[in-house]
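Enquirer: Have a look; sequence and predicted model below, questions after that.
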Amino acid sequence: MEFNTSFESKLEIDSNYEDGAVITSLDFAHNLQFYETPPTVNMDYRPAVDLAIQRHQVLLAVEMAGRRFPKFSENYMKFLDGQLREINFQIAISSSYASGQATSSILKQRQEDAQSHFLLLIAFSETFQDRQWFLQQEVDLSHFRILCERNASIRDFLSQNNITYESISEDEKEHQRKELFAGCHSAKVKYFKKMKKLPPEEEAIEQRRFVMQWEFYKVPFKESVALL
C-alpha cells in the first residue's frame, strides 16, 4: 500500500508549537496504550509529517512480517523486531519501566507513539479498505508489543487502566487440562500455565484463542491483554 502524502493538507496542526510543553508520567504511564484520547499538545507541521511517515513504515513492516511468517511465531517476532529496530521505533521493542521510573526520553517516545497513531488514523480514514488495513496492522502491532512485555509490566498496565481479572487456581487448571485431554487427547498442556478469567468476547470465541466455560473464558495471560 502506497503512503498518500496528501493527508498533510487534512491535518490541523498548530505551527506555533512551544518546546516548553510539559509531558507528565501520568499522561503516559506505560509503553502500551489503548489510544483512547488524542494528545492535546501542539506540534510543528514537519515533525508531525515525519512521525506519520515513520508510523506508516512501521505498519508496512507489520504487514510484511504477517505475509512472510505465521503471525506471532518465533520467526515472525524476530523479523519484526529487526524491522522496527531499522526504523528506529524503539518504543515497540522496549519493555516498560516499573511505574514511576520512566525517563523523559521514554515519556517523549510514548507521546510520539500516541501522536503518530492518531495522525495515521486521520490519513487512513477515507475509505473502508484503508480503515480496515490500518486497524489490522495496529492490532497486530499491539499484539507484538504485548508479547515483548514482562508479565509484571502487563499487570501494571491492567491496573493503570482499572482492568480486573481473576487468576485460575492450580486445581482448576489441572481439572481443565484433564477435560481437554479427554476430549482431544492433546499433550500440549503448558498452554494452561497462566490462564485468566475474562468476560466473554465474540471475536475471541471465533478465533478459538481460549476455553469458554459458563460466563467466563479462560485464556493465557499475555493473550488476555491482546484480546482487550
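Expert: Structure received.

Enquirer: hey, let's count contacts and neighbours off CA atoms from now on
Expert: OK.

Enquirer: and stretch 30-50, which residues are buried?
Expert: Neighbour counts over stretch 30-50 (16 or more other Cα atoms under 10 Å) mark His30, Asn31, Leu32, Asn42, Met43, Tyr45, Ala48, Val49 as buried.

Enquirer: could you dump those to JSON lines with distance to Glu223 and secondary structure?
Expert: Formatted as JSON lines, those follow (distance: Cα to Cα, whole Å; DSSP: H, G, I helix; E, B strand; the rest coil):
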{"residue": "His30", "distance to Glu223": "18", "secondary structure": "coil"}
{"residue": "Asn31", "distance to Glu223": "17", "secondary structure": "coil"}
{"residue": "Leu32", "distance to Glu223": "14", "secondary structure": "coil"}
{"residue": "Asn42", "distance to Glu223": "35", "secondary structure": "coil"}
{"residue": "Met43", "distance to Glu223": "35", "secondary structure": "coil"}
{"residue": "Tyr45", "distance to Glu223": "38", "secondary structure": "helix"}
{"residue": "Ala48", "distance to Glu223": "33", "secondary structure": "helix"}
{"residue": "Val49", "distance to Glu223": "33", "secondary structure": "helix"}
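
Enquirer: Output those residues as JSON lines; include the columns distance to Gln160.
Expert: Below are those laid out as JSON lines (distance: Cα to Cα, whole Å):
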{"residue": "His30", "distance to Gln160": "8"}
{"residue": "Asn31", "distance to Gln160": "12"}
{"residue": "Leu32", "distance to Gln160": "11"}
{"residue": "Asn42", "distance to Gln160": "26"}
{"residue": "Met43", "distance to Gln160": "27"}
{"residue": "Tyr45", "distance to Gln160": "32"}
{"residue": "Ala48", "distance to Gln160": "28"}
{"residue": "Val49", "distance to Gln160": "31"}
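
Enquirer: adding another structure so you can compare the two:
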Amino acid sequence: MEFFSRKKKSISNSQAELYGNPLQFYGQPPLENISLTEFESFAVDRLKLLKTVENLGVSCVKLSDQYTRKLDSESKTLNFVYRPDTDDRKPQTGPSEHEKRRKDHISHFILRLAYCQTEDLRRWFIQQEVDLFRYRFNNLSSKQKLEFLHRNNLQYNTVSMSLFKSLFYN
C-alpha cells in the first residue's frame, strides 16, 4: 500500500499566467486533474456563491454598499475572495490567492457544464456570472481595469466626466 503526501503543488508558467490576474473571461478551460471531492466541493461552493449573488440581487440594489458588504462576506466564507492587490509572495493564512483563483476558474467550468442542459438553466447561470463579474470588475482599481481591458484586447477611449454626464442625461 502506498501513501502519498500532499505536497504543495508547484505553479506552472501557464497557471501563473492564467491565475496571475484578479479577473478573467474564462476563455481557457482548466486542463488539470482534480479529485472527486475537490470537484464536488468546488461545485457546491460556486453554486452557493451564485445563489448568494441571486438573492442579493433581489433583496439589495446591485453594487450598493449593503450588496457589496454581504457579497464580500460570503466570498470570504467560501474562499472566493478576489483581492486584486494581494501579493502571493507575502505570507498569509489560509489558501493563497492563486489557489482561490484556481478554485474560481475550475468551479466556473464545472457549473458551466452542469447548467448548459436547458435554456432556463443557462440563462440563470449567465445572469449570475455577469453580476459576479460586474461586482469584481468594480472592485478593481482604475489601473487594473485598464490592464484587464488591454489584456483582453478591448479597446475603449476614456471619456471625461462632463462628456459622460452630457451623453448620459440627454
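Expert: Thanks, I have the structure now. In this text the structure is predicted, and so the values were computed from the model without any measurement.

Enquirer: Superposed, what's their TM-score?
Expert: Superposed pair, TM-score by TM-score structural alignment, normalised by the length of structure 2: 0.79. Supporting alignment: 157 aligned residues with a Cα RMSD of 2.5 Å.

Enquirer: returning to that earlier point: nearest to Gln111 of structure 1, of the buried residues of stretch 30-50 of structure 1?
Expert: Asn31 (9.5 Å; Cα to Cα).

Enquirer: Okay, the closest one and Ile163 of structure 1: tell me how far apart.
Expert: 17 Å (Cα to Cα, to the nearest Å).

Enquirer: Pick the one among the buried residues of stretch 30-50 of structure 1 closest to Leu59 of structure 1.
Expert: Nearest to Leu59 of structure 1 among the buried residues of stretch 30-50 of structure 1 is Val49, at 15.4 Å by Cα to Cα.

Enquirer: Quick check: buried residues in stretch 216-225 of structure 1?
Expert: Tyr217, Lys218, Val219, Pro220, Phe221, Lys222, Glu223, Ser224, Val225.

Enquirer: Going by distance to His117 of structure 1, which of these wins?
Expert: Using Cα to Cα, Val225 comes nearest to His117 of structure 1 of those, at 18.8 Å.

Enquirer: The closest one reaches Ile146, doesn't it?
Expert: Yes: with contact defined as Cα atoms under 8 Å, Val225 of structure 1 reaches Ile146; the gap is 7.3 Å.

Enquirer: what touches both of those two?
Expert: Ile154 (Cα atoms under 8 Å, 6 or more residues apart in numbering).

Enquirer: and the spatially most central residue of structure 1, how far is that from Ile91 of structure 1?
Expert: Closest to where the C-alpha atoms of structure 1 average out (Cα atoms, centre = their mean) is Ser142, at 1.7 Å. Going from Ser142 of structure 1 to Ile91 of structure 1 by Cα to Cα gives 11 Å.

Enquirer: who touches the corresponding residue of structure 2 for Leu32 of structure 1 in this structure?
Expert: By TM-score structural alignment, Leu32 of structure 1 lines up with Leu23 in structure 2. Leu23 of structure 2 sits next to Phe133, Arg136, Phe137, Phe148 when contact means Cα under 8 Å, 6+ apart.

Enquirer: Now render the residues you listed as TSV, adding distance to Leu113 of structure 2.
Expert: Listed next are those as TSV, based on distance: Cα to Cα, whole Å:
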residue	distance to Leu113 of structure 2
Phe133	18
Arg136	22
Phe137	24
Phe148	25
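
Enquirer: Weed out the non-buried ones from those.
Expert: Using 16+ other Cα under 10 Å as the burial test, those include Arg136, Phe137, Phe148 as buried.

Enquirer: nearest to Ser14 of structure 2, of those residues?
Expert: For the buried ones among the contacts of Leu23 of structure 2, the nearest to Ser14 of structure 2 is Phe148 (17.4 Å; Cα to Cα).

Enquirer: Tell me which stretches of structure 2 form helices.
Expert: 13-19, 36-59, 65-77, 97-114, 119-139, 142-151, 161-169 (DSSP state H).

Enquirer: Buried residues of the last one, list them for me.
Expert: Put plainly, it is helix 161-169 of structure 2. Result for helix 161-169 of structure 2 [16+ other Cα under 10 Å]: no buried residues.

Enquirer: ditto for the shortest one
Expert: When neighbours are counted by 16+ other Cα under 10 Å, the buried residues of helix 13-19 of structure 2 are found to be Gln15, Leu18, Tyr19.

Enquirer: related to what we said a few turns ago, give the contact list for the residue nearest to the centre of structure 1.
Expert: Shown in contact with Ser142 of structure 1 (Cα under 8 Å, 6+ apart): Leu32, Ala226.
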